[in-house]
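J.: Have a look; sequence and predicted model below, questions after that.
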Amino acid sequence: MILPIVAYGDPVLRKVCSDIDQEYEGLETLLSNMWDTMYNANGVGLAAPQIGLPIRLFMVDTSPFAEDEDLTVEEREQLAGFKKVFINATIIEETGTNWAFNEGCLSIPDIREDVSRQDTINIRYMDEEFKWHTHTYDGLLARVIQHEYDHIEGILFTDKISSLKKRLLKGKLTNITKGKIQVDYKMRFPMLKKGR
């Protein structure tokens, strides 16, 4: 089932999310609905706060990036096969060179900005079977995970841009909050009684 994506301005996007355990009711259905929602909106990642749930859960499928001809064959192969659920994740360390990449977000449609992030992360998380994993990721894979991880920490990519750019985007962000934007997927706007 496709769920509405929560728009910029909703307080749930600013919450530091809570861990869940194996008793979390309806997890299998929730994961299925989140995949449907993400693919319907042509996303490569989706975090639980984006559908209104303040829990430490996000998912990533980087296969759309595998079409990018600017990447090496090895990078494209890595991105093509990467589809994962992250539960109760903690980034242990971020290392390497800071690099800028143009990011967008399903909760902040029609806004894209260059965001600087370190290129390597070490992350500890549970999969959907609640088994622990610790992995190191780099490059575009690390970036997508960092972006989704920020969501469960109450951080948006617009928090990482310069104050000047934030001021320039203020009107656009206000319009998103009010639902004054055209999107081709279901959204819930904080300043509208009913999402569309």
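T.: The structure has been received and is ready for your questions.

J.: When you work out contacts or count neighbours from here on, use the C-alpha atoms and nothing else.
T.: Noted.

J.: Give me the helices and strands touching the lengthiest strand in the chain, please.
T.: The longest strand of the chain (DSSP state E) is strand 83-105. In this structure, strand 83-105 packs against strand 57-61, strand 108-126, with contacts taken as 3 or more CA pairs under 8 Å, 6 or more residues apart in numbering; DSSP states H and E.

J.: What are the neighbouring residues in contact with the residue positioned nearest the centre of the chain?
T.: Against the mean C-alpha coordinate of the chain, by CA atoms, centre = their mean, the closest residue is E148 at 3.2 Å. Residues in contact with E148 (CA atoms under 8 Å, 6 or more residues apart in numbering) are 45-47, 58-60.

J.: if we go to 7 Å?
T.: 45-47, 58 (CA atoms under 7 Å, 6 or more residues apart in numbering).

J.: With respect to E94, which of these is nearest?
T.: F58 (18.5 Å; CA to CA).

J.: Ignoring the adjacent residues along the chain, who's closest to that closest one?
T.: A47 (4.0 Å; CA to CA, 6 or more residues apart in numbering).

J.: what's the burial count for the one you found?
T.: 27 (other CA atoms under 10 Å).

J.: Quick one: the helices in the protein, in order.
T.: 27-40, 73-80, 139-152, 163-178 (DSSP state H).

J.: can you tell which of those is closest to T97?
T.: helix 139-152 (10.0 Å).

J.: In that closest one, which of the residues would be classed as buried?
T.: 140-152 (16 or more other CA atoms under 10 Å).

J.: how about those residues in a markdown table, adding distance to K178?
T.: Converted to a markdown table, the buried residues of helix 139-152 look like this (distance: CA to CA, whole Å):
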| residue | distance to K178 |
| --- | --- |
| L140 | 32 |
| L141 | 33 |
| A142 | 32 |
| R143 | 29 |
| V144 | 27 |
| I145 | 28 |
| Q146 | 28 |
| H147 | 24 |
| E148 | 24 |
| Y149 | 26 |
| D150 | 23 |
| H151 | 21 |
| I152 | 23 |
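
J.: Use this one as the comparison:
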Amino acid sequence: MIREICKDKTFLAQKAAPATAADLGVAQDLMETLIAHKDGCVGMAANMIGVNKRIIAFENDGEYMVMFNPVIVKQSGAYETDEGCLSLIGTRKTKRHKVIKVQWQNEKFQTRLKTFTGWTAEIIQHEIDHCEGILI
């Protein structure tokens, strides 16, 4: 189900609770909402659709991907950039890293570990910030 985009800064500033297998439906809604906004959005976190769970969805080289409970375990190559967000008006300066290693769980809640670079790494960092309640 395509959900409305949450713009409530107080809600968005809350740290997300861990996701469980009971949240698979939330992930499906998150993916459908992201695809519905694909013309102006490349990634979303569950709090952007009003659910305070640690789930992100994003475009990764033409494919869509969902991560449950993602955590950046290593990062390198810091740089400054400007980012926008569907939940917030305008753009903001932020620090990102060119290379990140992320640990997460897939839809079967199996732990995965992968290194991401460039644009995909930037998207993931933005969405993980959402999970941490960081508004950029």
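T.: Structure received. Keep in mind that this is a model prediction, so the values were computed, not measured.

J.: What does the TM-score come to for these two?
T.: After superposition, the two chains reach a TM-score (TM-score structural alignment, normalised by the length of the second structure) of 0.88; 134 aligned residues with a CA RMSD of 1.7 Å.

J.: okay, the helices of the first structure in JSON lines with distance to Q118 of the first structure next?
T.: As requested, the helices of the first structure are arranged in JSON lines below (distance: least, CA to CA, whole Å):
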{"stretch": "helix 27-40", "distance to Q118 of the first structure": "25"}
{"stretch": "helix 73-80", "distance to Q118 of the first structure": "17"}
{"stretch": "helix 139-152", "distance to Q118 of the first structure": "8"}
{"stretch": "helix 163-178", "distance to Q118 of the first structure": "20"}
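
J.: Please identify the deepest-packed of these.
T.: Of all these, helix 139-152 has the most neighbours on average by mean count of other CA atoms under 10 Å, namely a mean of 22.

J.: Return the angle between stretch directions for that one and strand 57-61.
T.: 160 degrees (axes from the mean of the first three to the mean of the last three CA atoms, to 10 degrees).

J.: between helix 139-152 of the first structure and strand 83-105, how many degrees?
T.: Going by the same axes, to 10 degrees, helix 139-152 of the first structure makes 80 degrees with strand 83-105.

J.: rewinding a little: want to throw the helices and strands packed on strand 83-105 of the first structure into CSV with mean neighbour count and distance to I5 of the first structure?
T.: Below are those laid out as CSV (neighbours: other CA atoms under 10 Å; distance: least, CA to CA, whole Å):
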stretch, mean neighbour count, distance to I5 of the first structure
strand 57-61, 24, 14
strand 108-126, 18, 10
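
J.: got a list of contacts for stretch 134-145 of the first structure?
T.: 45, 79, 119-125.

J.: Find me the equivalent region of it in the second structure.
T.: Taking TM-score structural alignment as the measure, the second structure aligns residues 113-124 with stretch 134-145 of the first structure.

J.: The matching stretch against the first structure, how far on average?
T.: Mean deviation of stretch 113-124 of the second structure relative to the first structure after superposition (mean CA distance after the TM-score superposition for the first structure): 0.7 Å.

J.: Just to confirm, what residue in the second structure is aligned with the residue nearest to F58 of the first structure?
T.: Checking TM-score structural alignment: A47 of the first structure goes with A45.

J.: In contact with that match, which residues?
T.: Counting by CA under 7 Å, 6+ apart, A45 of the second structure has contacts 55-57, 127, 130-131.

J.: With distance to E83 of the second structure added, can I get those in TSV?
T.: Below are the contacts of A45 of the second structure laid out as TSV (distance: CA to CA, whole Å):
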residue	distance to E83 of the second structure
I55	20
I56	17
A57	17
E127	11
H130	13
C131	16
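
J.: out of those, who's nearest I2 of the second structure?
T.: A57 (13.5 Å).

J.: Skipping its backbone neighbours, what lies nearest that closest one in space?
T.: V66 (4.3 Å).

J.: That neighbour -> the first structure?
T.: So V66 of the second structure corresponds to V85, using TM-score structural alignment.

J.: what about that match, distance to M126 of the first structure?
T.: According to CA to CA, to the nearest Å, V85 of the first structure and M126 of the first structure sit 8 Å apart.
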